[in-house]
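Asks: sharing a model prediction with you, sequence too.
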Amino acid sequence: MSVAVSIRHNFGAFDIDATFESEGGVTALFGRSGAGKTTIVNTISGLIRPRHGWVSMGGVVLVDTERGIFVPPHRRRVGYVFQDGRLFPHLSVRQNLLFGRWFSRKQGGREDFDHVVELLGLGNLLERRPGRLSGGEKQRVAIGRALLADPGALLMDEPLASLDEARKAEILPYIERLRDEIRIPIIYVSHSIPEVARLATTVVVLSEGKVERVGSPAEIMADPTLFPVLGRHEAGAVLPAVIAGHDAVDGLTYLDVQGGRLIVPRVDAPPGAHLRVHIRARDVILALKPPEGISALNVLPATVVRIGATDAPIVDLQLACGTDLILARITRRSLHALNIAPGQQIFAVLKSIAVGRRDIGIYDESSSAMRE
């Protein structure tokens, strides 16, 4: 089921003008605070009525200002997960979940209930009340409640923003499972590069109310022209990878990528599992020849594709490793000292510990969401 949006709206001095379409999986609305992400989600849900434009879901028109169509929120079949769980404090987890099923058009539903409980790992929490749940557990319950309402699309407005890193690491694998197993589009609002790199099927980059770019995570993250919007600290490439094996002695995992092999801290997945790996540009070191006598374990042959602006102390480079694109950020002094130019053969060096668990996402390559 697709979600298509084309809206123009203004809030005093702030204008939003956005057009995009989601065909499945996770469409991440990415941008800094105030970029218009939540406005778009609220328009899809029906909480905001745009001045101009249209919204459709699965071919059904929800909003069309020219034709005077505006389907009210309660008839739109969208599930909405907010930054906080917004659970009923006086109800147990089971009762909160069943409240979501009350809105479902399906009859019965025990099988759906059990599936959602298993999918989100809620089995041991069913009799607890929200006051006894961690932040990550509350969000998992909120997601489950939204799913049990049988939505045509799931809207997630920065669902991890209020969680610490440990709780984020706890819930991200569950959202990955949602992406790979359910057959409805997920619109995911975030300003976190690691979240987008791990979860997104499609990225919509927003800046000051306008769509800057739409593309896959690999395309978006490997474009140095988007660094001002993405944020230079976390910006970097996203590479597809397959687990080649594990080293039982030193606890490392071998990953096959297009440009060669990466060695990273152990990934809890079997050989053959498909991953996506986020490699930050600031963690990549460049060498003119294969380095010797260094502690870094990853050395990939590469070709310089593009060099960014050279009028600042820091320069961004786009490199091709096989068919993959990666990014490197070096000083202008290093660029001139190495005499680096487009088309040049070079070596990209990456420390294994530079790739942490939050930089590696697992996905089911055969899932309908990823195929679409």
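Replies: Received the coordinates, thanks. Treat the numbers as computed from the prediction; the structure is a model and nothing was measured.
Asks: please make it C-alpha for all contacts and neighbour counts, starting now.
Replies: Noted.
Asks: list the buried residues for stretch 131-150?
Replies: 135-150 (16 or more other Cα atoms under 10 Å).
Asks: again, but for stretch 184-197
Replies: 184-197.
Asks: quick one: end-to-end distance for that stretch.
Replies: Using Cα to Cα, to the nearest Å, the end-to-end distance of stretch 184-197 comes to 20 Å.
Asks: mind checking how far it is from the chain centre?
Replies: 3 Å (Cα atoms, centre = their mean, to the nearest Å).
Asks: quick one, helices of the stretch 151-300 of the chain?
Replies: 165-181, 193-199, 217-221, 227-230 (DSSP state H, counting those that start in this stretch).
Asks: as a markdown table, the ones you listed with distance to Val315 would be great.
Replies: Shown next, in a markdown table, are these (distance: least, Cα to Cα, whole Å):
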| stretch | distance to Val315 |
| --- | --- |
| helix 165-181 | 30 |
| helix 193-199 | 20 |
| helix 217-221 | 16 |
| helix 227-230 | 11 |
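Asks: so for Glu23, which of the ones you listed sits nearest?
Replies: For Glu23, the closest of these is helix 165-181, at 12.1 Å, according to Cα to Cα.
Asks: want to compare, so here's the second one:
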Amino acid sequence: MRFDIGVRRRLGDRTIAFTCRSDARLIALTGPSGVGKTSVLNMIAGLLPPDEGHIAIGGERLFDRAAGIDLPVAQRHAGYLFQDLRLFPHMRVEANLRYGRRPGGALSQAEILAFLGIGHLLHRMPASLSGGEAQRVAIGRALLSAPRFLLMDEPLTGLDQARRAEIVPLIERLRDEIGLPILYVTHELREAERLADIIVEMPGD
């Protein structure tokens, strides 16, 4: 599935621009804090409209300013892993996983639970989870939305070394076994070099 993206958006006194055309399994988007990496993900997901440009994934145009195309968020079928995870604190893991679930995904719920190793967490509350467990649940919720691609916003931020060592191999398995193309934001170059097929750097000032 091909990423074909060229977008530009003015936010305050900064112009955010991103261009990428690739069939890579995992594209890492790097650069210093504040250059607009998360804004790029939000543009692709449909949460932030670009001022100009286009977004096509797998041959489908999600956005094209010149052609007047701007698909709603739900029709873009992006699995979005937010940096702050956004698990609902008042809902058990099972209910968090059900939220936003759509039919037609590549994997069944049972397969996703087994893949992520989270079946034993279903009756837990988010506050009782470790950082690595919460990250796995958030990934599971994204996969259960039947996504065509994944957007991952600094998924290792806030994790200690042990939890990082737990999650990185999982991301490698997502890349290699699940077959969903991934756009992955990180400010850690070593992390990008390990995980990505290609690295796109957004320069700072």
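Replies: Ah, there it is. Predicted, not measured: the structure shown is a model, and the values here were computed from it.
Asks: skipping adjacent residues, who's closest to the counterpart of Ala146 of structure 2 in structure 1 in space?
Replies: Residue pairing (TM-score structural alignment): Ala146 of structure 2 is matched to Asp150 of structure 1. Leaving aside its chain neighbours, Asp150 of structure 1 sits nearest to Ser104 (5.1 Å; criterion: Cα to Cα, 6 or more residues apart in numbering).
Asks: from Asp164 of structure 1, how far off is the one you found?
Replies: For Ser104 of structure 1, the distance to Asp164 of structure 1 - Cα to Cα - is 32 Å.
Asks: with Leu155 of structure 1 instead?
Replies: Applying Cα to Cα to Leu155 of structure 1 and Asp164 of structure 1 gives a distance of 21 Å.
Asks: these two: which is more packed in?
Replies: Neighbour totals were compared for Leu155 of structure 1 and Asp164, and Leu155 leads with 26 against 11 (other Cα atoms under 10 Å).
Asks: which residues touch the more buried one?
Replies: Contact analysis of Leu155 of structure 1 by Cα atoms under 8 Å, 6 or more residues apart in numbering lists 41, 45, 78-81, 186-188.
Asks: restricted to strands, list these.
Replies: 78-81, 186-188 (DSSP state E).
Asks: equivalent range in structure 2 for the longest strand seen in structure 1?
Replies: Across structure 1, the longest stretch assigned as strand under DSSP E is strand 236-247. The counterpart of strand 236-247 of structure 1 in structure 2, using TM-score structural alignment, is absent.
Asks: next, the buried residues of that strand.
Replies: Buried, per 16+ other Cα under 10 Å, within strand 236-247 of structure 1: 236-246.
Asks: now distance to Val61 of structure 1 too, for those residues, in TSV please.
Replies: Shown next, in TSV, are those (distance: Cα to Cα, whole Å):
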residue	distance to Val61 of structure 1
Gly236	37
Ala237	36
Val238	35
Leu239	36
Pro240	36
Ala241	39
Val242	40
Ile243	43
Ala244	46
Gly245	48
His246	50
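Asks: how about the strands in structure 2?
Replies: Using DSSP E, strands in structure 2 cover 3-11, 14-22, 26-30, 52-57, 60-64, 69-70, 78-81, 149-153, 182-185, 198-201.
Asks: distance to Ser108 of structure 2 added to these, as TSV?
Replies: Shown next, in TSV, are those (distance: least, Cα to Cα, whole Å):
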stretch	distance to Ser108 of structure 2
strand 3-11	26
strand 14-22	28
strand 26-30	23
strand 52-57	23
strand 60-64	25
strand 69-70	30
strand 78-81	15
strand 149-153	16
strand 182-185	20
strand 198-201	30
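Asks: of the ones you listed, which is nearest Ala106 of structure 2?
Replies: strand 149-153 (11.2 Å).
Asks: now that closest one on structure 1. Mean distance?
Replies: Mean deviation of strand 149-153 of structure 2 from its aligned counterpart in structure 1 after superposition (mean Cα distance after the TM-score superposition for structure 1): 0.6 Å.
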